[in-house]
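Peer 1: I'd like to go over a predicted model; first the sequence, then the structure.
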Amino acid sequence: MAKVVSIGNQSFESIREKDNFYVDKTLFIREWWDSDDAVTLITRPRRFGKTLNMNMLECFFSNKYKDRGDLFDGLEIWRDEKYRELQGTYPVIFLSFASIKQVRYDETVIKIKDELIRIYNEYDYIMKSGIYNANEKMQYQSVCVGMSDTVAQEALKNLSNYLSRYYGKKVIILLDEYDTPMQEAYVNGYWEELVGFTRSLFNSTFKTNPYLERAIMTGITRVSKESIFSDLNNLKVITVTSDEYSKCFGFTEDEVFAALEEQGLSSEKEKVKLWYDGFTFGESRDIYNPWSIINFLDEKKYKTYWADSSSNGLINSLVKTGSSYIKIMMETLLKGETIDVPIDEQIVFSELDYSEDAVWSLMLASGYIKVISSDELTGDRRKAVVYKLALTNFEIQLMFENMILRWFSPAKMETNEFIRALINGDIESMNDYMNDVALKTFSSFDSGKHTSEKKAPENFFHGFVLGLMVDQTENYIITSNRESGYGRYDIMLEPIDKTNEKYPGIVIEFKVINPRKENTLEETVASALEQIEEKNYDAELIKRGVKEENIHHYGFAFKGKEVLIDGR
């Protein structure tokens, strides 16, 4: 019987007690412990199981869970007798910065202090012991509302001292989503202030803490060592390009396919792979984001689950306000092609304002793009590497297309009118809409001097039209730049219901006027339509069951901001 999929449950204890759907990641415990690293920072995109894995570590090591081996019974780690003996034997401090998203520096520090107070309240019973003197008890009580920054910065180190003496063992510290406040600080303009506070907190906790056994931090980005980790020479950093822990976060293809079989969805493997596969960690390929998979298992519908689980505000802002170079690269990615850029995985948020390459570093860390291959960049003092990058998967492509739609589309009503005109073959309405869009918005996405003006409108409208069709994913399978017949079409819309003549098959070809061959847009659009027929782009649609008489051809011709659409 298929297990119940619990959406949003990040409690390892709850999932195991209720026997909910769970993909076994307990070998992460062994890999981390066997590494013998003092302080480990692991970066992964959001919704990739970081919090659940950290909670799993707490359940395994914390003496609060002594004699709770039942939580691990039947899982991989429990087959190793050595690790059975480790379960529930350490004092563990587990804290999270995930909810610290304030717009002001003072409010952020207050929230960090509140998290420290919560941890201290959890362990206040140890102060009833006679092993602490009066000064130590006063210090413990000083971690309270209104505490100074200095008290807060030393709080975790001091608590490590008290716990290690009480239990006779050094502590394990788990800090989840360490970089959430840093991202908010960048967006809201108090980065430098927060760097100073956080540097002192981390140095005290992870560097000069003699009561620390091990520590793990998780986050989305690797924030520059020169900022908050300046003195942490004992820090082991694991990023999305590292081989360590490559299968501990996210689901492997074998795990996904096994889950589909368990849920009676074996026939969906190919489409699930198209939508949600594509993440790469180190040498591990075919990693799926867990959030989309568990939501698909629950709803059994194809949606942009992961892309919609956040506002994507920072990426949206960086691309929208970025230079023509960034927009050109985004056009390339949206066409299904790759880009080659140098990547320095140490994110320096202040560089995002002027470093175009820093944007790609952030997008890679955040999971929006994936590594195809890499080459070392010689002679660069920061040892950047040139990566060949592509959009991660179909879900991410839809997210960006929808993002562009929100930037450039006029009213939603007008968008719906264009889609209706496209499906119904209303050429006049399509021309009215597209020429209005070109007049009002094309200059906002001008590719500038660094690309061919000839290709700029074609690239823009290609991505734009794809974005307009996002809402049609329930009616159409939408593909771009794929082979069919004797060439590669620009956009193809394959109706999901081949028997419903209301939704025709659609093939679209974009062309910019070539003054050497054509004198008018009419000649250019005719050339586009001829190409569709000569290259037999209908072949793929007909092969998949679409009737030849229910296929519409559209040619889009461009000359600067002028657009002409015709169809057959």
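Peer 2: Nice, thanks for sending it over.
Peer 1: could you use CA atoms for every contact and neighbour count after this?
Peer 2: Noted.
Peer 1: how far does stretch 277-295 stretch from start to finish?
Peer 2: This stretch, stretch 277-295, spans 14 Å end to end (Cα to Cα, to the nearest Å).
Peer 1: got the buried residues for that stretch?
Peer 2: 277-282, 284-295 (16 or more other Cα atoms under 10 Å).
Peer 1: ok, residues contacting it?
Peer 2: Stretch 277-295 is contacted by residues 5, 7, 47-49, 239-244, 246-247, 250-253, 256, 276, 304-306, 367, 370-371, 392-393 when judged by Cα atoms under 8 Å, 6 or more residues apart in numbering.
Peer 1: go through the residues you listed and flag which are in helices.
Peer 2: Judged by DSSP state H, the subset of the contacts of stretch 277-295 located in helices is 253, 256, 276.
Peer 1: and these as TSV, adding neighbour count?
Peer 2: Putting those into TSV (neighbours: other Cα atoms under 10 Å) gives the following:
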residue	neighbour count
253	17
256	24
276	27
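Peer 1: relative to residue 337, which of the residues you listed is nearest.
Peer 2: When the ones in helices among the contacts of stretch 277-295 are compared for distance to residue 337 (Cα to Cα), residue 276 wins out at 18.1 Å.
Peer 1: try this one side by side with the last:
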Amino acid sequence: MKKNYPIGIQSFEEIRKGNYCYIDKTALVYKLAESGKYYFLSRPRRFGKSLLISTLEAYFQGRKELFEGLSMGKLEKEWTEYPILHLDLNAQKYDTPDSLYDMLNDMLCGWESRYGTRPSETSLSLRFQGIIQRAAEKTGRNVVILIDEYDKPMLQVIGNDELMTDYRNTLKAFYGVMKSCDKYIKFALLTGVTKFSKVSVFSDLNNLMDISMDNRFASLCGITEEELYRDFKEDIIELGEKNGMTEKETKATLKEMYDGYHFTEKSEDIYNPFSLLNTFAQMRFGSYWFETGTPTFLVELLKHSRYNLYRFTEEMADADSLESIDTMYINPVPILYQSGYLTIKGYDKEFRAYYLGFPNKEVEEGFTRFLLPCYAHLNTGNSSFEIMSFVKDIRKGDVNAFLQRLQSFFSDTPYELARDLELHYQNVLFIVFKLLGFYTQAEYHTSNGRIDMVVKTDKYIYVMEFKLDGTAEEALQQIHDKQYALPFASDSRKLYKIGVNFSEKMRGIEKWLIEEN
């Protein structure tokens, strides 16, 4: 029977009543509810945070009928109904000083119509405090507080320091109420993409347990490989048949495209749920998560912090830095991790440091394509066309066309990038190298003032040396001196040795030399 895939549906009740497929996470939800009181969870967008909130809401409403056949149905015996304050900050656009106030005021007015108000409660935080207390007193049961996308207002105003400070101060006071109302609260969970550290938003709420990097709850959002193979067995077979692939090939492609997220050093592989559901619904592989939108502020942070994109291949971060984005203007790595563009690839126990990298091909290729027009000048303005032309030039051995296209990437270099031309040319070449690597074999090395690159196709091998403010002759001579072409001496493919010089004065490629073997 064809499954109903809950794409875009974040209501647990709708999923259960509509007979949509549901990966049973309720044993973990039960564990969460029973083992603690105040929680914070950070996960990338479209990873199921809102569904988790909705599941908890149904559980604390005592909706036993929705959990029949699930793990929770066997685990919970009492099914008590608690008063619930569910704040969803996802729906509003936050771009003015009044936007956040209007959103919070609207939610508070709704709760006050149910639980009452007092004239003395004049501020947002005082009103929230009064609502929590009266909800507990009127119902005789402590309150459950569920806050979805707590950080949405601040993420939307990154770059606007005045509004950021205003929002942060408002939310700090608002969320801080929960600590003073502890005796009236049964359970609280805040979710978001990023974590603004305890010195800012959470400084008045320092009793939160951050489970974002907690092994116990690593698979609370997302789909594990075990869950994928167990609950989507027929879907995998059908996907393979529709795309001319064996079951083994289909599983390998799913893993390459959508797997690879790790939220702790010991976490099992987590697949992107949004991409998996879309793949099975449409029966084709695509960049579903990435195409829902990459925030341009991430690129601005990379540029502002003078980030060398080559570091994506060897990035490291300590545990403390990954848990906060407060230094994002000088170090964009934590927000890239928390947003899902980088993930944990390994762990150095001695130094408590994480090795980071792209989680999978969907993110790696999508993000690299997204970066190209942000760093390079495109004559056509069309990234896909430029990449396709690049690859075609390489495959047919048209070296001059390839280099002319590369040269055009550096025309009209923006002034703010031209101030650090070496970093700029390294970043553009890294993007080009990564994009070529999706269609050819490519190796890339960088050190001060120079880059060497090897690109292989079925007919050609290109050995390239790039210099800054040297000469093309010196670059070509270095290929000879360092014997870069020696590993290919017995290879039947045609070999090109290419020396390229970048000129700071010209703000681009000044000259190239080609030697054929």
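Peer 2: Cool, the structure landed. From a predicted model like this one, the values you see are computed outputs, not experimental measurements.
Peer 1: hang on, the earlier thing: from the contacts of stretch 277-295 of structure 1, list the buried ones, please.
Peer 2: For the contacts of stretch 277-295 of structure 1, buried by 16+ other Cα under 10 Å: 5, 47-49, 239-242, 244, 246-247, 250-253, 256, 276, 304-306, 367, 370-371, 392-393.
Peer 1: got the residue ranges for the helices in the stretch 51-200 of structure 2?
Peer 2: Assigned by DSSP state H, counting those that start in this stretch, the helices in the stretch 51-200 of structure 2 fall at 71-75, 97-115, 124-139, 152-156, 161-180.
Peer 1: check the stretch 301-450 of structure 2 too.
Peer 2: For the stretch 301-450 of structure 2, the helices defined by DSSP H, counting those that start in this stretch occupy 319-322, 333-338, 361-375, 383-395, 399-409, 415-418, 421-437.
Peer 1: what's the most buried one of the ones you listed?
Peer 2: Greatest average neighbour count among the helices of the stretch 301-450 of structure 2 goes to helix 333-338 (a mean of 24), per mean count of other Cα atoms under 10 Å.
Peer 1: show where that helix falls in structure 1, residue numbers please.
Peer 2: Here helix 333-338 of structure 2 aligns to structure 1 at residues 360-365, judged by TM-score structural alignment.
Peer 1: roughly how far is that stretch from the heart of the chain?
Peer 2: Its chain's C-alpha centre and that of stretch 360-365 of structure 1 lie 9 Å apart, by Cα atoms, centre = their mean, to the nearest Å.
Peer 1: and for stretch 198-218 of structure 1?
Peer 2: On Cα atoms, centre = their mean, the centre of stretch 198-218 of structure 1 falls 27 Å from that of its chain.
Peer 1: just stretch 265-275 of structure 1 next, same as before
Peer 2: That offset, for stretch 265-275 of structure 1, works out to 20 Å (Cα atoms, centre = their mean).
Peer 1: for residue 173 of structure 2, what are its contacts?
Peer 2: Contact partners of residue 173 of structure 2, counting by Cα under 8 Å, 6+ apart, are 125, 204.
Peer 1: what's the counterpart of it in structure 1?
Peer 2: Under TM-score structural alignment, residue 173 of structure 2 pairs with residue 200 in structure 1.
Peer 1: from residue 6 of structure 1, how far off is that match?
Peer 2: 39 Å.
Peer 1: follow-up on the earlier one: the match of helix 333-338 of structure 2 vs structure 2, mean deviation?
Peer 2: Average distance, stretch 360-365 of structure 1 versus aligned residues of structure 2 after superposition (mean Cα distance after the TM-score superposition for structure 1): 1.5 Å.
Peer 1: can you list contacts of that stretch?
Peer 2: Contact partners of stretch 360-365 of structure 1, identified using Cα under 8 Å, 6+ apart, comprise 43-45, 220-221, 239-240, 315, 341, 343-345, 347, 369-371.
Peer 1: apply 7 Å and report the result again.
Peer 2: The contact list for stretch 360-365 of structure 1, computed with Cα atoms under 7 Å, 6 or more residues apart in numbering, reads 44, 45, 220, 221, 240, 343, 344, 345, 347, 369, 370.
Peer 1: please apply the same query to stretch 219-237 of structure 1.
Peer 2: Stretch 219-237 of structure 1 is contacted from outside by 37-46, 176-179, 195, 198-199, 203, 207, 345-348, 365-366, using Cα under 7 Å, 6+ apart.
Peer 1: what's the closest of the ones in helices among the contacts of stretch 277-295 of structure 1 to residue 101 of structure 1?
Peer 2: The closest of these to residue 101 of structure 1 turns out to be residue 276 (Cα to Cα; 27.9 Å).
Peer 1: so what corresponds to the closest one in structure 2?
Peer 2: For residue 276 of structure 1, the aligned residue in structure 2 is residue 258 (criterion: TM-score structural alignment).
Peer 1: can you check residue 233 of structure 1 too?
Peer 2: Using TM-score structural alignment, residue 233 of structure 1 lines up with residue 206 in structure 2.
Peer 1: tell me how many other residues surround that match.
Peer 2: The number of residues packed near residue 206 of structure 2 is 14, by other Cα atoms under 10 Å.
Peer 1: from residue 91 of structure 2, how far out is it?
Peer 2: Per Cα to Cα, residue 206 of structure 2 is found 27 Å from residue 91 of structure 2.
Peer 1: how about the strands of the stretch 251-400 of structure 1, start to end?
Peer 2: In the stretch 251-400 of structure 1, the strands defined using DSSP state E, counting those that start in this stretch lie at 251-252, 279-281, 284-288, 339-343, 346-347, 369-376, 385-391.
Peer 1: in a markdown table, list those along with distance to residue 319 of structure 1.
Peer 2: Listed next are those as a markdown table, based on distance: least, Cα to Cα, whole Å:
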| stretch | distance to residue 319 of structure 1 |
| --- | --- |
| strand 251-252 | 29 |
| strand 279-281 | 21 |
| strand 284-288 | 25 |
| strand 339-343 | 15 |
| strand 346-347 | 17 |
| strand 369-376 | 13 |
| strand 385-391 | 14 |
